[in-house]
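Asks: Quick one: sequence plus predicted model below, questions after.
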Amino acid sequence: EPTGALDSRSTDELLKLFGEINASGQTIVMVTHSVRAASCASRVLFLRDGEVSLELKRGKDTDSQFYQRITDALTQQQTGGECA
C-alpha cells in the first residue's frame, strides 16, 4: 500500500516515479486499495479469497477512463452486479 500514508503531493510524486521506472522497462507490482493509484497502472488484478477474480488491462484508456472501469469493476465485484 505505497500511497496509504502519503499526502496528495507525495502521492503524485511517487506515482510519477513509478511511471518513469515502468517506462524504462521495469515491472512494478503494487498492492493497493487506492483506485487512483491503480488507475496509473497498465494492468490491474482483483483478488478475492486468495485468487484472481478479474483482470483489467488499460489498453488505450486514459487515467480517468481506466479509473472509471476500475470503479465499475469494484462495484460489480462487491455487489455481485446486483443493486443492494
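Replies: Sure thing, it's come through.
Asks: Only C-alpha atoms from now on, for both contacts and neighbour counts.
Replies: Fine.
Asks: ranges for the strands of this structure?
Replies: Secondary structure of the chain, counting by DSSP state E: strands at 43-48, 51-57.
Asks: any idea where the helices of the protein begin and end?
Replies: With DSSP state H, the ranges of helices along the chain come out as 8-23, 35-38, 63-79.
Asks: buried set for the shortest one?
Replies: When burial is assessed from 16 or more other Cα atoms under 10 Å, helix 35-38 yields the following buried residues: 36-38.
Asks: try this one side by side with the last:
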Amino acid sequence: IAPAKLAMDAGVVPHALAEAIAAAFHYHDPADPVSCQLQEQIATNGFRPACLNITGLNEDSKLLRMIEEKYRTFTLTMLS
C-alpha cells in the first residue's frame, strides 16, 4: 500500500499497483490461515470495509476507489 500512497502523493496515478493490491485481495489458499481470514473478512463485511481495515486508507481515498474498481473487474472476470 505504501508505494501506491507515495505515488498518489507525488501526483502519479498507480494503476498497476492498484491492480496488484486488488489481485492480492482475491488470493485464497485453504492451507494459508491468513488468506482464509482475509476471505472470511471480505465475505462477512464486504470488500470495502475489509479493504479499509487492512489498508488503513480513508473512506474518501481515490486510491481506495481505484482498488475497488480493479477488484470488481477481477471479480467479474473470474465469474465469466
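Replies: Now that the structure is in, tell me what you want to look at. Since this is a predicted model, take the numbers as computed values, not measurements.
Asks: Could you tell me the TM-score of the two chains?
Replies: Once superposed, the chains reach a TM-score of 0.30 (TM-score structural alignment, normalised by the length of the second structure), with 41 aligned residues with a Cα RMSD of 3.8 Å.
Asks: before we move on, back to that, dump the buried residues of helix 35-38 of the first structure into JSON lines; add distance to Gly19 of the first structure as well.
Replies: Below are the buried residues of helix 35-38 of the first structure laid out as JSON lines (distance: Cα to Cα, whole Å):
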{"residue": "Arg36", "distance to Gly19 of the first structure": "13"}
{"residue": "Ala37", "distance to Gly19 of the first structure": "11"}
{"residue": "Ala38", "distance to Gly19 of the first structure": "12"}
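Asks: Which residue, neighbours along the chain excluded, lies closest to the residue most central in space within the second structure?
Replies: Within the second structure, one residue has its C-alpha closest to the average C-alpha position: by Cα atoms, centre = their mean, that is Ala22, at 3.8 Å. Nearest non-adjacent residue to Ala22 of the second structure, counting by Cα to Cα, 6 or more residues apart in numbering: Tyr71, 4.7 Å away.
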